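Asker: fold the following and give me the result.
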Amino acid sequence: MNQSKIQKVLSKHSVLESERLILRPFSISDAQDVFEYSSDEQVTRFLSWEPLKHPIQAEKLVKEFLANRAGSYAIELKSVKKCIGGIELSVYPHHKKASVGYILNRKYWNNGYMTEALSLILDFCFRKLKLRSIEANHYEGNNASGRVMKKCGMKFQGMETKVNLNGEHFDVLIYAVSREEWKSQFINSFYNILLLGWRKLNTS
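Answerer: Now for the predicted structure:
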């Protein structure tokens, strides 16, 4: 699938939905929500840009997302109809691979939302884009991000040492999951659901 076809598929499937979340294009109306998490030092600790200081900066950031709409998703929590984060997908058609990065409002940490969002993206990449593998990485110390990757079936691939981040140096841990690995996880999960149902029927 070439770049043109990739863009068409991304545009066609610009909204992805799970039980609790909607992944959709950003809107200017998200600017205040974006500012809320992008101005938080704990949230931006391992990002290449500093915490935002003014809501106008958030509006500018959202406009940048809109300029590169395909692959940039706002994470909306259905229950409150609020943008609680973002997830960015970069596709490399020639290699049939992609990389993904994400950010989440600290108020919504430890609820499984990012695992749910990343799972949606992985499923979309393998089912619709027919990619071979997806990669993600995190800076050493950002263990929560690493746990999300592991929960989604991504496996440790290697490390890039002493990477400069805003004047500090960190190791970067690289994770990836292949299409075959993802399929295997799906089949195993489906089998476990069937097995659980069978056991319930036979014990009732």
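Asker: rest of the way, CA atoms for contacts and neighbours
Answerer: Fine.
Asker: compute the distance between residue 34 and residue 21, please.
Answerer: When distance is defined by C-alpha to C-alpha, to the nearest Å, residue 34 is 16 Å away from residue 21.
Asker: higher neighbour count, those two?
Answerer: Neighbours per residue (other C-alpha atoms under 10 Å) separate residue 34 from residue 21, with residue 34 holding more: 27 against 23.
Asker: specify the local secondary structure of residue 187.
Answerer: helix (DSSP: H, G, I helix; E, B strand; the rest coil).
Asker: count of residues packed around it?
Answerer: So residue 187, with other C-alpha under 10 Å, has 12 neighbours.
Asker: next one: residue 188
Answerer: Count around residue 188 with other C-alpha under 10 Å applied: 12.
Asker: what do you get for residue 52?
Answerer: 19.
Asker: also residue 31?
Answerer: Using other C-alpha under 10 Å: residue 31 sits among 20 other residues.
Asker: could you measure from it over to residue 21?
Answerer: For residue 31 relative to residue 21 (C-alpha to C-alpha), the value is 18 Å.
Asker: with residue 129 instead?
Answerer: Taken as C-alpha to C-alpha, the span from residue 129 to residue 21 is 21 Å.
Asker: one more: residue 113?
Answerer: Distance from residue 113 to residue 21, by C-alpha to C-alpha: 8 Å.
Asker: and if you look at residue 192?
Answerer: For residue 192, the distance to residue 21 - C-alpha to C-alpha - is 24 Å.
Asker: now the strands: where do they sit in the chain?
Answerer: Per DSSP state E, the chain carries strands over the ranges 16-17, 21-24, 72-77, 82-92, 97-104, 133-139, 155-165, 168-178.
Asker: could you also give me the structure for this next sequence, so I can compare it with the first?
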Amino acid sequence: MSAVPLLRTRRLTLQQFTEADAPAFFEIMSDERTNTFLPWYPVKTPDQAAKMLTDLQKSGWFYGIFLEGRAAGYVSLSGTAPYDLGYGLLPAYWGRGFAAEAAGAVLARGKALMPYATATHDRNNPASGAVMKKLGMRYCYSYEELWQPKNIPVVFRLYQINFDGSDSVYPGYAERYPHFVERDV
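Answerer: Coordinates of the predicted model:
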């Protein structure tokens, strides 16, 4: 993938976190509620946050979501299959459409560079699934994984959007874990 381009939406600016944003990034990644349904534990120190940011920025596009100059969360899109979309917001910004707005801008930018994008959410976090549906992603299947490093079983729902006009479904998680299709998702 190319460098992380600056993106603007009606309400948001999406840009890479800088050193000046380190306190805001630490606030996001140390917040218990923000990180409840994410694979990692909330960070405890600014140094842990700095290492996490370095690691996340190596995996593809990793944007800070800024509203009126304040970091509200992040959105990411990996540069290799399964082209995974991810996002997290501080609770003060939940329920206002910011995740879908930010993720939609990133998907629009990535559309020319990849055949599809996937996203997964913990079945116990239906609000994240609502964001995926709002983005035009379709539910494909669910699978159970022993989530690391938290070491807990989680049922994930996989959503996908195809940019190449195909009706293909990313098979990777279905091949690694027992999978099934849920009704009424």
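Asker: so which of the strands of the first structure is the most surrounded?
Answerer: Compared across the strands of the first structure, strand 72-77 shows the largest average neighbour count, a mean of 25 (mean count of other C-alpha atoms under 10 Å).
Asker: can you spell out which helices and strands pack onto that one?
Answerer: Applying 3 or more C-alpha pairs under 8 Å, 6 or more residues apart in numbering; DSSP states H and E, we find strand 72-77 of the first structure packed against strand 21-24, strand 82-92.
Asker: using TSV, lay out the ones you listed together with distance to residue 139 of the first structure.
Answerer: TSV is the format used below for these (distance: least, C-alpha to C-alpha, whole Å):
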stretch	distance to residue 139 of the first structure
strand 21-24	25
strand 82-92	17
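Asker: so which of these is nearest residue 138 of the first structure?
Answerer: Among these, the nearest to residue 138 of the first structure by C-alpha to C-alpha is strand 82-92 (13.9 Å).
Asker: tell me what angle that closest one forms with strand 97-104.
Answerer: Strand 82-92 of the first structure and strand 97-104 meet at an angle of 160 degrees, taking axes from the mean of the first three to the mean of the last three C-alpha atoms, to 10 degrees as the criterion.
Asker: so which elements touch strand 82-92 of the first structure?
Answerer: Packing partners of strand 82-92 of the first structure (3+ C-alpha pairs under 8 Å, 6+ apart): helix 31-38, strand 72-77, strand 97-104.
Asker: which part of the second structure lines up with the first one?
Answerer: With TM-score structural alignment applied, helix 31-38 of the first structure matches the range 22-29 in the second structure.
Asker: residue 159 of the second structure maps to what in the first structure?
Answerer: So, by TM-score structural alignment, residue 159 of the second structure is matched to residue 175.
Asker: can you pull the contacts of that match?
Answerer: 135-137, 149, 154-158 (C-alpha atoms under 8 Å, 6 or more residues apart in numbering).
Asker: follow-up on the earlier one: can you say which of the helices and strands packed on strand 72-77 of the first structure is nearest to residue 45 of the first structure?
Answerer: strand 82-92 (14.9 Å).
Asker: chain center to the closest one: distance?
Answerer: 6 Å (C-alpha atoms, centre = their mean, to the nearest Å).
Asker: what does that strand rub up against?
Answerer: Under C-alpha under 8 Å, 6+ apart, the answer for strand 82-92 of the first structure is 3, 6, 30, 33-34, 37, 71-77, 97-105, 108, 117-118.
Asker: please apply the same query to stretch 5-18 of the first structure.
Answerer: Contact with stretch 5-18 of the first structure is made by 22-25, 70-71, 73, 91, 93, 116-117, 120, 128-129, as judged by C-alpha under 8 Å, 6+ apart.
Asker: swap in 6 Å and give it another go.
Answerer: 22-24, 70 (C-alpha atoms under 6 Å, 6 or more residues apart in numbering).
Asker: so which of the helices and strands packed on strand 82-92 of the first structure gets nearest residue 198 of the first structure?
Answerer: Closest among those, using C-alpha to C-alpha: strand 72-77, at 33.6 Å.
Asker: once you drop chain neighbours, what's closest to residue 66 of the second structure?
Answerer: residue 13 (5.1 Å; C-alpha to C-alpha, 6 or more residues apart in numbering).
Asker: just give me the match in the first structure for that neighbour.
Answerer: Match for residue 13 of the second structure (TM-score structural alignment): residue 22.
Asker: gap between its match and residue 142 of the first structure?
Answerer: 25 Å.
Asker: what do you get for residue 109 of the first structure?
Answerer: 13 Å.
Asker: show me the contacts for the residue nearest the centre of the second structure.
Answerer: Nearest to the mean C-alpha position of the second structure, by C-alpha atoms, centre = their mean, lies residue 86 at 0.7 Å. Contacts here follow C-alpha under 6 Å, 6+ apart; on that basis residue 86 of the second structure touches 75-76.
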